[in-house]
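Participant: Quick one: sequence plus predicted model below, questions after.
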Amino acid sequence: MFSPIAVPIVETFGISFHQFSLLGGYSLLSTGAIGLFVAAGTRKFGKRPLWILSSIAAFVGTIWGAAAQSYGSFMGSRIIQGISEAFFESVTYAFIGDLYFVHERGTRTAAVVICYQALSSFPPLVGGVVTRDLGWRWCFWLLGIFLGIGTLLVIFFGFETAYKREAIDASNVTNDEDVTRLEELKGSVPTHTEEVEAFTISRQPYISRLKPVQGVYSKDSLLKLILTPLGTLANPAALWAIITLAFPVLWLVGIMLVIASIFSVPPYNLNPVELGYMWAGPLVVATIACFIAGPTSDWSAKYLSRRNNGKYEPEFRLFQVIGILVCAALGYFLFGYLISVQGSVVGISIVWGLQLAAAQFSAVVVGSYVNDAYYSISVEIFIIIGIVKNILFYCFS
């Protein structure tokens, strides 16, 4: 939403494009700075408390931004929005591991990516029109209305998904004792059978599920939980995830920060409405990429498992890095080339969409792989990805 309304904001507050880019930079920096605390709170008290607080912060920050009368005040609203972003950027993927089986996670990850990245191209598409007809502040007022509705939905229907996993999970074996226990369970053969009465656990009452905090999910101290994500940097898979997910999005955000300064001046001279229309390419191409990435991720997992004598390996999802390579190479090199030769805005918009498509493939492959292979530390890995990514974003701004 921010890119097409850059010029009106610059004119309103009398700032430079560099100062405008800092509005995004400090917002991203605050997202990275709060990440360790979000990870610790999620592990200790579950996802619902941070979900509610983050939704409220997003709503408050947006309303504040709509009413801000100075550059400093507007910057404050952007920082609050950035703080709220940390939860949605990282913990959302962990919901999928809580709720779905292995063969279902690829499609669900793609659905999250569509909402989080692909459909994020829609607000800029209409932002220019809203700015022209109602003024740029109404972009924030309208967003605030939707965030207010979303916050109420989270409070009344966003139930806790975390639960204590006392049973040993073969995908989360961490020590020799667990291995021994698993082998005993696998090797035990029942000597007799008997009929038992079916037993089901009654569902928690609705009023009880509305409690912000459902319990404590970790015995570790908050300090230990705050520092835990830093330890994932020693894991080669975490480093791979950071590179694979952060860098395609890094260049994409860098382009978003300068798109107005490129196309609002000669030879293009696009107004806010036309700048908004440029987001049609990313919206369409990225959505198509998600519809391809999700189903093919689950299909490959099931197909290769059958070929592997019924044994599933999380690495079966990694073939989609080919999509990242192809879309990123075409998207970034063609984007720079077309601008250098003053190419068609429509063509540039489509090529821009390829950049976002690369981000979709990277989000799906990293999200599904980390949930499958490293579920026990998935929140920490996603948090550290967000921290590194957002600090890099700030440096680029």
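Facilitator: Structure's in. What do you need?

Participant: hey, let's count contacts and neighbours off CA atoms from now on
Facilitator: OK.

Participant: List the neighbours of stretch 385-397 that are in contact with it.
Facilitator: 18, 21-22, 24-26, 28-29, 31-33, 35, 86, 89-90, 238, 241-242, 245-247, 250, 253-254, 257 (CA atoms under 8 Å, 6 or more residues apart in numbering).

Participant: Swap in 7 Å and give it another go.
Facilitator: 21-22, 25-26, 28-29, 31-33, 35, 89-90, 242, 246, 250, 254 (CA atoms under 7 Å, 6 or more residues apart in numbering).

Participant: before we move on, what about stretch 214-231?
Facilitator: Residues outside stretch 214-231 that contact it (CA under 7 Å, 6+ apart): 36, 37, 39, 40, 43, 44, 45, 46, 164, 380, 381, 384.

Participant: 10 Å instead?
Facilitator: Here stretch 214-231 makes contact (CA atoms under 10 Å, 6 or more residues apart in numbering) with 35-49, 159-160, 162-165, 208, 238, 377-385, 387.

Participant: do you know how far the residue nearest the centre of the chain is from residue 165?
Facilitator: Centroid-nearest residue in the chain: residue 89, 3.5 Å away (criterion: CA atoms, centre = their mean). Going from residue 89 to residue 165 by CA to CA, to the nearest Å gives 24 Å.

Participant: Use this one as the comparison:
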Amino acid sequence: MAFGILEDNKLAHVPGTSLLDDGVLNSEGVNISNISEESAAHLKHATGKNSHIILIPQPSDDPNDPLNWSLLRRDCLFAIHSLGYVINVGVCGPILSAGTLVIANELNVTITDVAFLTGYQLLVIGAAGPFVSALSRVFGKRPQFIAASLFGLIGTIICCTANTYNVLLAGRIVQGLGNVAYESIVISVIGDLYCLHERGLRLAVFNFCFGGVNLFTSVIAGPITTRLGWRWLFYIDVIFVAIQAILMIFFSTETTYVRDAKFDIDVAGEELYDDIEKIGAAHVENPDKPESEQTEKALDATTIPQKKNYLQTIKPYHGRVSNENILRLVVRPFAVLSNPSVIWIVLAMSIPLAWIVNINYAMAQLYGVEPYNMDAEHLGYLAAGPFIGGFLASLFFFFVNDPMTLWISRKNRGVFEPEFKLPLGVAIGSACLTIGCFGYGNAYRDKLSAIVAAVMFGFVCAGSTSMAITASNYMIDAYRDLSVEIVIAAMSLKNFLFYGFSYFFNNWVASAGPDVVFDVLGGIALFTSLILSIPFYIYGKRIRSWWHRAQLLKRLKLA
């Protein structure tokens, strides 16, 4: 038992469990999953001060394998995709929140109608997500990202020209089509580009964009709405959407790479670990041969492809990456929910974010009237609280995630378990969510300063960001091969919740009072983030073993 995680007695090696640090193996003689010291020493390692870290997954010898690209190139690609998320999702979603009352008065509609401008957009995202997931599995991610950037640009242009509610709604729906790929499959790009020991800080950066930057939109949008009018939000936004589309088309490339399963030692079962042993054994038996020849012999590799040139890398379409049936792939995001751990990941990623949107729905309703009477500009300033909260949480995990992974793996004799990342993130996330939700509603009930509301909103965002980082870390480390489907399931649940709440949330706040409403939300957040996480920490390894042995997706002919 490693730190309370129950061992599995069914498999010699459980997918997700990885030998990360053979510096410990070499010093203590630890052996895992029948990998000898000599064989482990000849697997590919990181360089420099991290030379004791085994690369997980193992890069192939193909120069077009993203894991073989320079770190600078990978980080630039990650930055372009993250910018795509910020512009097409982070800005697009909450851009109208601070100006809810202004738009309602100008277009002669209700506050609920304005909420539908976001609600219907999110409904489109949730409904289209499974199809984008399936298309990315078959045709790669790049065509989906290019289409998303173009839809985002077209939708924003429509919003720029909107003079009626229906035209604005149409533009928001088209923008929703531009959101789908960036909200659903962009996080899997991290698994494409980085090895296990490199993912933590990138996930922290992405989740800051996911939970913090999008809330800063209201800080900027509020003053623009008050001083220039709400249409200027889209006049300015269209410039950045166009820039991101250009970057995606001309400076990005496909990150999906189909490498031999023997290299994927993080998702390998015991049957593939026999091959991993052979990879290292080939080096031991033939120490005088060049490393590339040894690896080629061990893997029965064919001729190494030539490195693609610039024009080849920016092609919109790089051919099919899978021959799987698209309609079956559409069902996969729902089929993976047969895994209990995946259910927790989906809840942990979606529920806290849904509560943030609920606060945005109610902000103008609560603080735009007596006794606060805040205009769009000052309502926007309230979003500074969640921005700071999300930033601080992201900054903490930015510096802690990867060092903590290495430290706790060394304490476990070099062996990494995905569950190791759960306790710290869950503790911080659940505490912040509970404080924020309970505090927000009760602060309004007691008519405390709006600054208190901003601080409580900050706690909610810090908790949401912590849970998103923790759940996405666990997802990529434990179920990297299912990461697209898991994110789709979480995104669909989150967006359907958003859409559903847009129908009744404002009326619920008005009838029950914000203290009662946010006490209920706080209780739900505490249960899903903390209480449910405990059994999945303890039994997580056994669930991973069961999932690998059960092969449910293959039985359902979905894999």
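Facilitator: In hand now; what should we look at? These numbers were taken from a predicted model, which means no experiment stands behind them.

Participant: picking that back up, residue in the second structure matching the residue nearest to the centre of the first structure?
Facilitator: Alignment note: residue 89 of the first structure maps to residue 183 in the second structure; criterion TM-score structural alignment.

Participant: Then residue 266 of the first structure?
Facilitator: The alignment partner of residue 266 of the first structure in the second structure, by TM-score structural alignment, is residue 370.

Participant: mind checking the SS state of its match?
Facilitator: Secondary structure state of residue 370 of the second structure, per DSSP: H, G, I helix; E, B strand; the rest coil, is coil.

Participant: for it, what are its contacts?
Facilitator: Residue 370 of the second structure touches nothing, counting by CA under 10 Å, 6+ apart.

Participant: just the strands in the stretch 101-250 of the first structure please.
Facilitator: In the stretch 101-250 of the first structure, no segments count as strands under DSSP state E, counting those that start in this stretch.

Participant: The second structure now?
Facilitator: 18-19, 415-416 (DSSP state E).

Participant: so which of those strands gets nearest residue 396 of the second structure?
Facilitator: Of all the strands of the second structure, strand 415-416 sits nearest to residue 396 of the second structure, with 21.1 Å by CA to CA.

Participant: In the stretch 451-559 of the second structure, mark out all the helices, start to finish.
Facilitator: Taking DSSP state H, counting those that start in this stretch as the test, the helices found in the stretch 451-559 of the second structure are 483-512, 514-526, 533-550, 552-555.

Participant: Residue 433 of the second structure: which of the ones you listed is closest?
Facilitator: Of all these, helix 514-526 sits nearest to residue 433 of the second structure, with 6.6 Å by CA to CA.

Participant: Just list what that closest one packs against, helices and strands only.
Facilitator: Packed against helix 514-526 of the second structure by the contact rule (3 or more CA pairs under 10 Å, 6 or more residues apart in numbering; DSSP states H and E) you find helix 340-367, helix 422-445, helix 450-479, helix 483-512.

Participant: rewinding a little: any of the contacts of stretch 385-397 of the first structure buried? List them.
Facilitator: 21-22, 25-26, 28-29, 31-33, 35, 89-90, 242, 246, 250, 254 (16 or more other CA atoms under 10 Å).

Participant: Among the residues you listed, which lie within helices?
Facilitator: Using DSSP state H, the members of those that fall within helices are 21-22, 25-26, 28-29, 31-33, 35, 89-90, 242, 246, 250, 254.

Participant: So what does residue 544 of the second structure match up with in the first structure?
Facilitator: Residue 544 of the second structure maps onto nothing in the first structure, by TM-score structural alignment.

Participant: Compute the number of surrounding residues for residue 544 of the second structure.
Facilitator: Using other CA atoms under 10 Å, residue 544 of the second structure is surrounded by 22 other residues.

Participant: surely it meets residue 478?
Facilitator: Yes. With contact defined as CA atoms under 10 Å, residue 544 of the second structure reaches residue 478; the gap is 7.5 Å.
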